[in-house]
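Peer 1: attaching a predicted model along with its sequence, questions to come.
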Amino acid sequence: MVFAVSLQLYLLTISPSIPGGDAGELVAEGCALGTAHPPGYPLYTVLAHLTTAYVPFGVPAWRMNVLCAVCGAASSALVARTVQLLLPAPAPASSLLSPSSFLSPSSVGSISAGIFSAISPLAWQYSVTSEVFALNNALVSWLLHSFVSFYLSPTNSAVFAGAAVSGLALTNQHTSVLLSVPCVLLTIHRARLLSRPAVLLTAASLTLLTLSLYLLLPILHALKPHPGAWGDVSTVEGFINHFRRKDYGTFQLYSGDASESEGLGPRLGRWLEDFCNIQGGNAALLLAVYGAFVVTRVALFGAAAGKGDKKKRGAVALSEEEIKAASVVAAAGSLLVPLLVFYLVVFHTLANLPLHNPLLFGVHARFWMQPNLIMFVLSGIGLGHVVAAAEKYHPKGGLTVSGAMFALAAFTLATSYPMRDQSDNVFFEGYAKGILGSLPKDSLLLINYDQQWTSIRYFQECEQVRPDITSINLSMTSYKWWDTKRSDYPHMSFPGTNYVMPGSVGKADGGFTFKELLDENFDRFPGGVYMGGKLNYGEQDWQEDYSNIPWGFVTKYVRSGEMAAGKSADPGGEWLKGQRAIWGTMTRTVATTLPDLNKYKDDTWEWTIHREYFDHLSDFASYLLEYALGDKNVLQGQDRMDALVLCAGVLEMTLKHDDTMRETNFATYKNLGLAYMNMIREHGKDRFEREVFRGFVTFQGVDGLDSLDASEWVPPGAETSWKDFVSARWAEVWRHFLKMDGARRDPSYAGIENILDQVFKKVGSTKK
C-alpha cells in the first residue's frame, strides 16, 4: 500500500523534463553509455540506458524521472517493511484490511514511517527528477531491510543477500559505504563468519561480483568513445583515480576553497534543524528518540528481566521464548542507533561544503536522505509502541493516536503538495534551448558553468537539439587526462595536452593556454566562438587580440577592434539588431518560464536561472550603454537615442522584477542614471517612441506575462514632456545610488555626487 500511494503521488508531481544539478549529464551518459563524472555511477548509467533506449513513450528525461519515482516508492515501501519487522505482529485477522489488522501498532507504525519518508521534501524532490539519489534511497533501504532480516534470522541466505546489495549500492552512490561497513562488521560478529571461512568467502565474492559493474566503465570507454564523457578509465591508474574521485578530492564533496567551511558540530546542528523543521518535523524526531529508547532498553535489560518461567508484560503473560524473541527484535532495532551515529559523524567530518552558501547547502543536504531513512524507521518503531501503550490505557486510545498520525500525514501532504509539485518544472529545458537557439549554425560553445553544461549536454546527446554546435566543458580540458580526449572533438584543434594557466609548470609540460585555444579555433567555426561561465584561471592575455561581447546567456569572442563597444564602426547598428533577435529567442524559451522564487528558493538549482536571467539582461544593458556612448560612428541621432531608451527600459525592468538587483546592485542605478543623463544631452528628440521596445523581451512574473513596455515605467502623458520626465527620473535614480550601502566604493561615486551638486546649484535647488 505504501508503494502504491507513494508512486501515485510521485507520478502526479513528476517533472516532465530534465531538472538542474547533475541530472542532465547523468542521463546524457546513460543515453550514450558513457562515463559520468566521478565515481562514474555504472548502475545508474546502465539503468538510464535501458530506460531511455527501450521505453517507447515520453522524452528520455521523463522516462528517467519515472524510474526515479519507482525507486523512491520502493524505498518508502522498504522503510515500512523494516518497521514492520521490528514491531510485534498483529493478531491474525480474517482480512488484511480489517480494522484489527490495519490499525494494529505494527501497521500504524510501518505505514506512517513509509508515508512520512515518502513525503519528506528531499525524498520527494529526488523521486520526481532524474538523479542518483532515489536509486540510492532504494538500495540503502534494501540494505537496512536485509540487515534487520538477517539479524532476526541469521541464515546464510540472509548473509548473501546483504553482501550482494552492499556491492550493488556502491555502484551507484559511494556514501552507502557509511552504512554497509558497520552492517558488514555487525554481520560478521553476529554470524561468527571469522570461524566460517567458506560463508565469509562466498559473501565477499558476491559483494565483489555486484561491485564488478564498475568494469563496464573501461569496456564502454573502449567500445563507445564520444565527446562529453569524463576521465580516462582505459588505464588501471585512470580507472582507480575515477573510482576514488581523485578529480574532486577523495572522501570530499567539494574541490573549491573550503577554508571557511563549518566544523562537525555546526554541521550536525544543521542536519538536526533540517530534520525537525523540514524533513520529518518535531513529531518524527520525538518518536524516533522514543523508538530508539524503547528498543535499546529492551535490548539491554529484556533478557535479564525474562528469567523464570513466566513474566508479566501489562496484562499479557509472556513465555521465556517470547521474551527472548522480543529481545532479539529489540536488539536489531537498537543497532540502528549506532548505524545512524556512525554515518552522521563520519560523513560530517569528511564533508567540506561551506553550508553558509545556500546553493552548496542544498547540495550537501541531499546526503542527509540516508540517515533520514534510519530516523523514519526509528520513528515508526516509536509510533508503534505509543499506539500499543495507548491501547492498554483506553480501548480507543490506539485508534485516537493512529487517527491523529494519519491526519498529520494528510495535513503535511496537503500543505507540501504545491511546493513539491514539479509537474511544471521545464525551466532547464527553456534555459538550455534558449542558449542553443541563440547561437548561429556551426558555433563553438565553451562551457565553464555546471548549469549550462549539464542541461545542454542532455539536450544535445539525448534529444539531438542543435547537433551542429560543438559544446565542450572547459574545466574538463584542464585535467591531465584530457590529452586522451582530444580525438573525440574532430572539429577542434588543441595546441597542447590540456588547458593550463599561462606561465605555469603545466605550460612547460605541454599544456595550452586559453588564448592559444582561441587562436587555434577562432577561424574553424563559421558561427563563432562563445563562452558560458568564467575562465578557470582568470587570465587576461587573450585580451591582447580578442574582446568579448554579450550574447544572451553567453558571450561572443571577437577580434580586437571588431564590434568592441565604442571602438569601431557598426553601420546600421547591426549588433543591436542581432541582440533584439537573441533576446527574442530568450523571451520565447526562458523568460516565459522563469521559476517562481516563492517556490524555488536560493538553495535550488532552479533559482540560479532567475538570477542568471537578470544578471545577463543587466550585462546587456550595461554594454548597450557603453555601445551607445562610444564612437559616434557606431550610433548617431535617433539610433543613439533609441539605444539609450532601450538601455533604460531594460534596467528599469530588472529593478522592478528582481529584488536582489534592486536592493544590492548599485551599479544598476549608476548606469540607469547615466543613460537618463545622456538622454537629456541628446538633441532632436523631444518625444518618446514606444516602438523602441516592440518585440524585445518579456518576463513571466507572478501576476502574468509582463512586456518590456514603456507603460511599466513611463507615466501617462510623459511622451509630450519627455525631457521633464527623464530629468526627474535621472535625479531620483542617482540620489538613490548615493545612499546605497557600498556605493562609495565605486570609482564614479565622487563624480556623480559632484554632478548632482552642480546641477541643483545651477537651478537654485538644494534638495538632494
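Peer 2: Yep, that arrived.
Peer 1: from here on, just use CA atoms for contacts and neighbour counts.
Peer 2: Fine.
Peer 1: do a quick rundown of the strands in the stretch 501-650 of the chain.
Peer 2: 529-533, 546-551, 554-559 (DSSP state E, counting those that start in this stretch).
Peer 1: go on, the chain?
Peer 2: Here the chain has its strands, by DSSP state E, at 310-313, 316-319, 444-448, 470-473, 529-533, 546-551, 554-559, 698-701, 704-707.
Peer 1: so which of those strands gets nearest residue 580?
Peer 2: strand 546-551 (10.4 Å; Cα to Cα).
Peer 1: that closest one to strand 529-533, inter-axis angle?
Peer 2: For strand 546-551 against strand 529-533, the angle by axes from the mean of the first three to the mean of the last three Cα atoms, to 10 degrees is 70 degrees.
Peer 1: mind checking how far strand 546-551 is from the chain centre?
Peer 2: Counting by Cα atoms, centre = their mean, to the nearest Å, strand 546-551 is centred 29 Å from the centre of its parent chain.
Peer 1: against that first model, consider the following:
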Amino acid sequence: MAGDALAYAPFGALGAVVLAVYVRTVYSGVASGDSGELVQIAHELGVAHPPGYPLWTLAAHGFARAAWLGGSVAWRVNLSSAVFGAAAAALLAAAAAELSGCAAAGVAAGGLFAFSPHVWAYATQAEVFALHNLLLAKLLFLLVRLDHFTRAAAAAAAADTDANACVRALARTGALVIGLALSNQHTAILFAAPWAAYAVYAARHTARLHRPAQLGALCGCGLLGLAPYAHLAVRGGAFAHQPGERRPPLAARAHTPAWGSWGDTTTLRGFAHHVLRRDYGTFRLSNAERATDGEYGLRLRAYVSSLPAQALGPAGVALALLGTAALLRARRSRPLALALLASAALYAGPFFFLSNLPVSSPFYRQIQERFWPQLTLLVLSAAAVGLARVCDAIPLLLPPTPTAPPPPPAAAACAAQRANGAPSAWRWAVCALLVAAQACTHHAAHDASRRDLFTRFGWALLDCVPPPARAAPRRLSSASPAAAAAAAAALARGGALAGGEVAGAARAAAAAAAARAALPDLPAGRAALLLANGDEVINALRYAQRCEGHRRDVLIVDLNYMQFSWYIAQHGAAHFPDVAFPGTSYGNSPGAFQLDAFLRANAHAFDVYSAGGLLAADPSWQATYRLWPQGLLQRLVPRSARLELNEPWQRASADALLLPELRAALGAVSPMQPGSWEEVVSNNHLAQAVHARPYAVLQVALELGANAPASRDVFVLAARLYEEMVAASPHALAHAAGPPGAPVPDYVHRNIGVCYSRLIGLASDERERVMATQRAAAAFLRYLSSSTIGEADRQQVEAGLMGLIAPSPANPRLEGGSLTGEGAARPKSARGEEANGAGASPPRRRAAKRQA
C-alpha cells in the first residue's frame, strides 16, 4: 500500500465514526461484572484482581482523573474503552486492507468487528477487553507490514538496506507490543508466540532476526513492554489517600495498599502468586471445582454458532472461508496464512479446553464470550480477503459496454486497483452498507446510554443502612421470641384472616402501637458494618462509596477478601482500625476465625448488616443470630433480641427506595439477557428483598410453635404480607417474574398454604377454621398447578392437600402441622440460613461466583 498518510485516511475515518457511535452508546454509569472494581481501582490507582491488569489500570487512571472530560468517574473510564475499541477497529481495517489488497474490504472488516455483539458490549464499559483488542489489532498490523517488507527485501536484486531496517523496526515494535499485551491479558501469548516465531523465520535471510544480537534486542523490547507490572509492586503497598480519611503513619504507609487492592504484591512470592493467577488456578479461567473438560466440544460449537452474528450472517462466514483458501493458494501469502492459522488453532485448542466454565450455563457462557473477539479478529481479517476476491470477480462476470471504448482486461484492472489501493466507488458503497447493516442490527441491544442499574444498585444498598444522625429505632433486648412477637400482635389482630384487606390507617395505628410496646431504643449513632458477598454487590458498593463518596460512614468488608490473610494484615489496620478481626483470616485454616467469633468481637461497637448473603459453608452464626430483612440488606440480629416485625422504616425502605429506583433502572435493560448480571440483580436481590420480609416473619412464627400466645397473630401477619405481595405482583414483581401480569413464583403460594395450614389448629372458632382450611387448600392448589416443582415435593403437597379436603388415616388433617413428613430435608434459604420450621420454602437465589 502507499506509504503516504493519505493511504490511511479511510481507516482513520472509520475509527472516528466508530468512536462517535461508541460515545453515544457508552454506559452512563458503572456497568456490570468487574466494572465497579476496575473503575475504583483505576480511580485510586490500586491493584485489581489477578493478574492485576496494570497496563489497563494506568491507562484508565488517566481518564478517571481527567475531570475536564465531564461526566462521572464511571463514564470517563467507560470512555477509555470506547477510545481503545475505535482504535482497534481502525488498526484492524489497516491490517485487513494490507492483507487483502483492498482498502474498502479492510474498512468493512474493521467496521464489522467494531459493531459485532461481543466487541461492542465491552467497548462501552470499563473492562480490559477493548484495550486487549487494540493491542492484538496493532500486533496483526505490524505482522502484515513486516511480511510485506520482508518479501520486498527478498525480491530485491541486492540487499535492500532500507527494507531490512524497516523489518527490524517493525519486529522490535512488535516485541514491545507483545510485552504490553501480556501486561493486560495473558491470552495474548496464544497469538504472540506463533506470530513472533513466523517473524523470525520470515526474516532469517533478510533482516537476520535469528542472530543473537537481534534476538537480544527483541527480548529487551519485550521486557520493556512488561514494565507496567512494576505498578503491582509499587502500588500494592501504596496508600491511596482520599479526602476525609485518616492517613496512616509515614512509616506504615509503604506497606498499606489502596482500598480494595487485591493481594500482597510487595513480596516476590506474592507478586508471582498474583501474576500467575494462582487464586483462580494458573492456566485456568476459573477456580471452579466442577470439571468441565468434557464440554470442550460444546465450547467450540458455541463459538462457531455465534460467528454469523459477529460476521453479519452466514455470508460473512463464507467470505472468511473463501479468504482463507485464497491466502493458502497464493504462494506469496501462504507462509503468513499458515502463521495466522496456527495462532487460530492454538487459541481454539488449548484456550477453549482450559476455559473450565460450563458453557451450558447462560451466566458462565457470557463470561467466556468476552474472550471470543480475539479469534473473531482473525476470522474477519480472512473475510476481508474473501470480500476483495469477490469484488475482483464481479467485473469479470459483467459484459462490456458496447458503446464504450474497449476497456483494459478486467483482471489487469483489478490488479492495478489492488496495487494502488484505490478501489472503485461501488466497492466503497458495498462495504459501507455492510458496516451500516451490522451497526443497525446490533444498536438497540448495545445502546447502554440509559443503563445505570449498578450505579443505582450501589446507592440503594447503602441507603438501606439508617444514617447515624437520623437512625431508625433499634428495638433490641433480651426478650424471648414470644415476647418479641407480641410487639407485632397489634398489627396482626386488626387483620386476622383478612387476606390483605386491612386499611392503611389501621396498619399505621397498629405500627404505632407496636412501637410503643417495644423497649427503649439502643443508643443512636452506632456505626454500621456491612458484610458484602458477591461481585455484583461489592463492586457496586465500592464504586458508590469510593468513587462517588456516598455513605462513607458505612464500613464495607468483603467476605471473600476476608478469607485471605493479606486482607486482614494489610487492610485491617489501614482501613478498618476499629474492626476486630479475631484471627488471621476468615475460614477453617489454622489461626482463622468463623463468623460467629467475628460477630461477637464486633457486636458491641457496630450494627452488622449483610449484603448478598453469608457464606453457606459457615453456619456458625446461626445458633446465636438471625438474618432480619431491611430493604436490600439483612441485619444480623441476636436470636434473643426483640424484633419489630413491622418497623415503619423497613416498609419505607422497600417501597420508596427499593422498588421505584431499581425497577426504573431495570426497565432500561430490555430485553434482559438470560445469565446476565442484570438478571442476577433482579432475581437475587430485588426479588429477594420483596420476598424476604414475609418469609422472615413466617420463620419467626414457626419458631414460636403452636403453643405460644402470639403464634396465631404472627402466622396471620405472615399470610397477609404474602397476600399483599401477590396482589402487587404485576407491579412489584414484574422485574423478577417477567412482564407485568406474569405468574407469582410458586413457592409464594406454598408458603401461604403453610401459614393457613398452621392457622387451622390455632383458629378461635369454627368459622376461622373453615376459612383457614379453604385458603390453605386454594394456595396449595395454585402451587400444584406449577410445572417447576419437583416430583417428591408434589407428592408431599398432594398428600397434605388430601388431608385438608378428606382427612383419613392415610391423609391426616394438617391441624397445627405442616407439609413436611418425617425425614424430609429442610429447604435452604436464599442466603444460607436453614428454614427452621417445616414446610416453608425460601426464595430461590442463584449464586454468582467471582471469575477471572
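Peer 2: It's in. Computed from a predicted structure; not experimentally measured.
Peer 1: any idea what the TM-score comes out to?
Peer 2: TM-score of the superposed chains, computed with TM-score structural alignment, normalised by the length of structure 1, equals 0.80; 666 aligned residues with a Cα RMSD of 3.2 Å.
Peer 1: select, out of the strands of structure 1, the one closest to residue 385 of structure 1.
Peer 2: Closest to residue 385 of structure 1 of the strands of structure 1 is strand 310-313 (Cα to Cα; 13.2 Å).
Peer 1: from start to finish, how long is stretch 508-528 of structure 1 in a straight line?
Peer 2: Separation of the first and last residues of stretch 508-528 of structure 1 by Cα to Cα, to the nearest Å is 29 Å.
Peer 1: quick one: buried residues of it?
Peer 2: Under the neighbour-count criterion of 16 or more other Cα atoms under 10 Å, stretch 508-528 of structure 1 has 511-519, 521-522, 524-525, 527-528 buried.
Peer 1: before we move on, what about stretch 290-299 of structure 2?
Peer 2: Going by neighbour count (16+ other Cα under 10 Å), the buried part of stretch 290-299 of structure 2 is 293, 295, 296, 299.
Peer 1: columns distance to residue 145 of structure 1 and mean neighbour count on top of the strands of the stretch 501-650 of structure 1, output as CSV?
Peer 2: Listed next are those as CSV, based on distance: least, Cα to Cα, whole Å; neighbours: other Cα atoms under 10 Å:
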stretch, distance to residue 145 of structure 1, mean neighbour count
strand 529-533, 45, 22
strand 546-551, 53, 20
strand 554-559, 49, 18
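Peer 1: could you dump those strands to TSV with distance to residue 444 of structure 1?
Peer 2: Shown next, in TSV, are the strands of the stretch 501-650 of structure 1 (distance: least, Cα to Cα, whole Å):
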stretch	distance to residue 444 of structure 1
strand 529-533	5
strand 546-551	13
strand 554-559	10
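Peer 1: nearest to residue 51 of structure 1, out of the ones you listed?
Peer 2: Proximity to residue 51 of structure 1, assessed across the strands of the stretch 501-650 of structure 1 by Cα to Cα, is greatest for strand 529-533 (30.6 Å).
Peer 1: residue range for that closest one in structure 2?
Peer 2: Matched against structure 2 by TM-score structural alignment, strand 529-533 of structure 1 falls on residues 608-612.
Peer 1: contacts for the matching stretch next, please.
Peer 2: With Cα atoms under 8 Å, 6 or more residues apart in numbering as the test, stretch 608-612 of structure 2 has contacts from 461, 528-534, 537, 599, 632-636, 684-685, 831.
Peer 1: on that earlier part again, now for the buried residues of stretch 508-528 of structure 1, which pair is the farthest apart?
Peer 2: 511 and 527, at 26.5 Å, using Cα to Cα across these.
Peer 1: pull up the distance across stretch 25-32 of structure 2, start to finish.
Peer 2: 15 Å.
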